[in-house]
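Trainee: Next comes the sequence, and after it the predicted model I'd like to discuss.
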Amino acid sequence: MKKIFLSLVVIAAVFTVSCDRDFNTLGSDIVGDGHYEFDRYEVQNLSAYTVKTGAVQSNNLVINSLGVYSDPAFGETISSFVTQLELPISNPDFGIDVTFDSVNDSVYLYVPYFSRQTATGLGIEANTYELDSIYGDLNGSFDLKIYENGYYLSDFDSQDPTVRQRYYSNQKGLISSSIQGGLLNNSSNTAENTQFKFSKEEIIIYETDGEGNYVDAEGNVVLDNTQRVIKERLAPGMWINLDKATFQTKIIQASSSNLINNNVFKEYFKGLFFDVASNGGSSPLAQLDFSKGYVAIQYHSKNEIGGESRKNIIKLNLKGNTVNFFENSFSQDYQSVLDLPFGVNQDFLHVKGGNGSVALIDLFGPVNPETNVPFELEELRSNNWLINEALLIFSIKNNGQKNPKRIFVYDADNNAVLLDYIYDGTTATDSKNNKYIHDGFLKVNSNGEALQFVVRIKNHIDKIVNNDDVLSNKNVRLGVSVTENINISALANVFEVDPLNGLEKLPAASVMNPLGTVLYGNTSAIADDKKMKLEIYYTKPN
């Protein structure tokens, strides 16, 4: 047992930290200036191991990924996606004498990226943006094919209509075998298909006349670009021209009985399939909120017989049921970890999102057969300590991976959040940084090198050690996953439960995040300063 000194001033600072703090800085949240004396106990018996998830439930995620990402530690992931579409209104009226102008009318897809504006352009100059949540080589590309989906994505299970339908990350074949028609993103611009790239450029739409010429504020055709009038500015996003004939036939000329409401429409037009393949070069992968995207169909029609033909637009929202598909080519090192026997204490823990892996942690070691309680836990309970803090500390082994910004620790026996998660009501400017006392943020040094993850689990440990209720003080197995958003505590099912590890569910926010991290375990082969630790800070009774 080792004694250290903590300042209550420092501890108070942790609990009143600004919502704009730097969550990635490795600070001194624990070691104070010695005004008050506390004791530290380091748990002696910890074991942890990596557990493969296999295919995972990936329908109706809040955030989806699209693209190809190669990670030095974990291998390559290809993410494809399918989504239903929704009409903006039921049974839309397209007018009369509907036509598609070959010059002025078009059909295009727009899905915004996560970005922030960094500078404002002067006049008609473009604003400058920085992209977020894109991994890999931004200058790289991949092969993107967009098709009409022919497989109906059901709301409810066909065998039990009271249960929501689940779709999994390995079911791409259901969609790829049911494609309707030809390629929709068939532009001659390869940046929209075979060499698709994520661009950080703002999208600017200018006013034009009826002939496709740019005009000034008075409607006069101009050749000087500075005289153009901006009609709309869009933040950086996917902007892809789609086949006009398909949408003219399928939407504008559709029978009104197929457009009467969105339930009927989704059975008629079953959505879009974004099929991704590697083109052999360096590639990026982006996380996207497809629900903010749309397909815009431009057309001309008249409001009345003999009236003037006017340009109109209808936007089909990318909403409804969705599924993300993952195809992995794991690295040899990562695959060898996944193949290790279940439950063996490991030197390194590989925690990866998508259909990757989680880590499981067993606390306090061997169990007293007479009480069914670990010997070490029995000793802790006999001390009657006032527990002030408990920190689960993971050191990071940098194998070239892009580490996630945050990890998540949960009750893996009951598939539930910990008390520390429930009790932490702190909020931040960026909601992904909420519950910052509970922590789990990536800690880096001044050079940006990834060092640690620290998770506060004081309330969980206090419940185990000091609660006399045998129904609520059970020593549960802990799970560790990556997380895309700490506010999402929903669970996702695994496709096939391995009877050896019994893993049935994992945090859905882990499925959304494609990144992984390599953590040091707690074996004798690991240097003491790198070992996974559970540190308990306490006050002795009088």
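Mentor: Structure received.
Trainee: Only C-alpha atoms from now on, for both contacts and neighbour counts.
Mentor: Fine.
Trainee: mind listing the strands in the stretch 401-542 of the chain by residue range?
Mentor: 407-411, 439-444, 450-456, 478-482, 491-493, 505-507, 516-520, 533-539 (DSSP state E, counting those that start in this stretch).
Trainee: Single out the most deeply packed of those.
Mentor: strand 478-482 (a mean of 26; mean count of other C-alpha atoms under 10 Å).
Trainee: count of neighbours near the nearest residue to residue 181 once chain neighbours are set aside?
Mentor: When the adjacent residues along the chain are set aside, residue 181 lies closest to residue 148, with 6.8 Å between them (C-alpha to C-alpha, 6 or more residues apart in numbering). The number of residues packed around residue 148, counting by other C-alpha atoms under 10 Å, is 23.
Trainee: how near is residue 148 to residue 80?
Mentor: The spacing between residue 148 and residue 80, counted by C-alpha to C-alpha, to the nearest Å, is 14 Å.
Trainee: Below is an additional structure, to be compared with the one above:
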Amino acid sequence: MIYNIRKFFTILSVMVLGGVLVYNCEPEPDSLGEQLFLNGAAEGNETSYDLIAYNIDNNDTIRTDAFKLLSLVSSGSTTSTAVLGAFNEKQFGKQKASYFTQVRLAANNPDFGTDAVVDSVVLVLKPIVSVDSLKTTTDESYVFPNGNVDAKKVVNTYPIKKYGKAKLNGGKLTLQVNEVTEFMNGLNDIVYSNKNFDTNPTALGSKEIKDGSVSSVVITKDSDNTELFTASAPSVRIPLTASVFQTKIIDKKGQPELSDVSNFIRHFKGLKVSVVEEDGYLFQFTPNDMQLIMYYKSDKIENGVKTRPQTTYEFAIKGSNMHSAYYEYDRTNAIINDYANGNTTTGDLKLYAQGMGGNSIGIKFKEEEIAKLKKLYQDDKAAIITAKIRIYTDEATWSTPYAKPTASDFTIVQKDKDANGKETTAFTADYTSLGALFIPVRAYNTDKNPAYYDFTVTQSLKDIVESGAAYNNKYFKIDLAQFAPNSSGTVAGYNYTTRAFSMLRTVFVGSDPSNQNKIQLKVTYGTKK
């Protein structure tokens, strides 16, 4: 019977994939025929086996330099993501995110004209927002301050996509900008999330995000409807101290500090953006969309008449600049300290997964359970059809309003050690076999408590049970992150993920023998009759 079923799978695989799948590759659950077993069209048995699941302590640190923050690729262009904010809760403790960036001149040796004086400077930051929750207000009697021009002002307001206590203090969060006083090195230098570059303690500027929302603005002239000002993307405009830019930029005209990139990034070393509050919410923004704009006036003579029109100068704040994220943690009195013990022998009772350098989850097969499966295979010719690691959110401790992860919010990789003890990392054997067609994770009941998730490890288990591959040094590593796509839309590689800026965290049930929702290996197998 098993022979005929396998033969059917082989024929179907060739039909679907044009011969890409070979005879021994097993299909992804629910994609190439598992339903035949589960719905009674052929015989199959599902049995549960215990696992060793434990917390992997990443020391609350992860690489967060420009390479990791700018590694997402979409439609052939590089995008960027970073996190700001603060969030404190009893399970994981406090997590606070700040952001560093270098600043460059638009071109070397800029000419600001005669008797240039800075009017104002703004740092424009664009959070990721919910575009389907737009609110519009219009002021038909607005007077544009530069020239006292009668105008119309249209403001579109969007809520920021938040993770945490979105309504704490009415959704207020205060952004603060400080000048960096420590050289931040170059674009290709590695930086970790525990690196806090030195800054001038006197803030360059600050801005309160009210109600957790940001706005786009368009101002048009009443007389002819021409645009006087536009900020088409919803953003936060943080006013900075004009005198600092007068001294460090305008007054340095023609001097070595502005002559080339190397001199400038040692003269004006960069900016730090942080939040004042110690609790509230986290949000993501796009560093490549940031702007640093200086408004200034200088002399202009036309037909013998001198005027002082306002001019804008936009610094280069993206691209080849060095960027990094800084994450602070305070685990004092957090419940994670009682359970995240990293017990690789019998497992931890609860599993604490967290992005941005927090814990990962490690999972190992148990020797005695592998022995049972091998005996089934040898004695009863039981062939593994599917194998899934099933993990539940912890109903007792993680009954929260915070969004549960979706299936795409996880990464799973396979870890092995060679004969010399060197650890290697790779995609799971299932992903390697099926590639883009493979769905590694399925999510269930994410709108309920508990939710649960199935991670497919069919081929990895078959390799051990049916082909005799070693398993003592093998384990799986699960993170709350996504695999980043390349320009063609497929996964770029196992080490290209969103871990550096994933705001998610969740408590799962681990290897707890007293809990009916303990993590388990669910194996469906068929036997010859």
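Mentor: Sure, I can see it. Every value quoted in this text rests on a predicted model; they were computed, and no experiment measured them.
Trainee: returning to what we had before: counterpart of the residue nearest to residue 181 of the first structure over in the second structure?
Mentor: Counting by TM-score structural alignment, residue 148 of the first structure corresponds to residue 179 in the second structure.
Trainee: what comes up buried for the strand or helix carrying its match?
Mentor: Take DSSP states H and E as the rule and residue 179 of the second structure turns out to sit in strand 173-179. Of all the residues in strand 173-179 of the second structure, those buried under the rule 16 or more other C-alpha atoms under 10 Å are 173, 175, 176, 177, 178, 179.
Trainee: which other helices and strands contact the helix or strand that that strand is followed by?
Mentor: Using DSSP H and E, the helix or strand that follows strand 173-179 of the second structure in sequence is strand 205-209. With contacts taken as 3 or more C-alpha pairs under 8 Å, 6 or more residues apart in numbering; DSSP states H and E, strand 205-209 of the second structure sits against strand 173-179, strand 227-240.
Trainee: What are the boundaries of the helices in the stretch 151-300 of the first structure?
Mentor: 172-176, 244-247, 262-268 (DSSP state H, counting those that start in this stretch).
Trainee: And the first one, what does it pack against?
Mentor: With contacts defined as 3+ C-alpha pairs under 8 Å, 6+ apart, helix 172-176 of the first structure has no helix or strand neighbours.
Trainee: Show me how far that helix is from its chain's centre.
Mentor: The chain centre lies 22 Å from the centre of helix 172-176 of the first structure; the measure is C-alpha atoms, centre = their mean, to the nearest Å.
Trainee: can you name the farthest residue from the center of the second structure?
Mentor: No residue in the second structure sits farther from the centre than residue 304, which is 57.1 Å out by C-alpha atoms, centre = their mean.
Trainee: ok so, going back, shared neighbours of residue 148 and residue 80 of the first structure, which are they?
Mentor: residue 273 (C-alpha atoms under 8 Å, 6 or more residues apart in numbering).
Trainee: To residue 267 of the second structure, which of the helices and strands packed on strand 205-209 of the second structure lies closest?
Mentor: Set against residue 267 of the second structure and scored by C-alpha to C-alpha, these come closest in strand 173-179, at 11.2 Å.
Trainee: Are there helices or strands packed against that closest one, and which ones?
Mentor: Counting contacts by 3+ C-alpha pairs under 8 Å, 6+ apart, strand 173-179 of the second structure packs against strand 205-209, strand 271-275.
Trainee: tell me the most buried of those strands?
Mentor: Neighbour counts (mean count of other C-alpha under 10 Å) averaged over each of those peak at strand 271-275, with a mean of 23.
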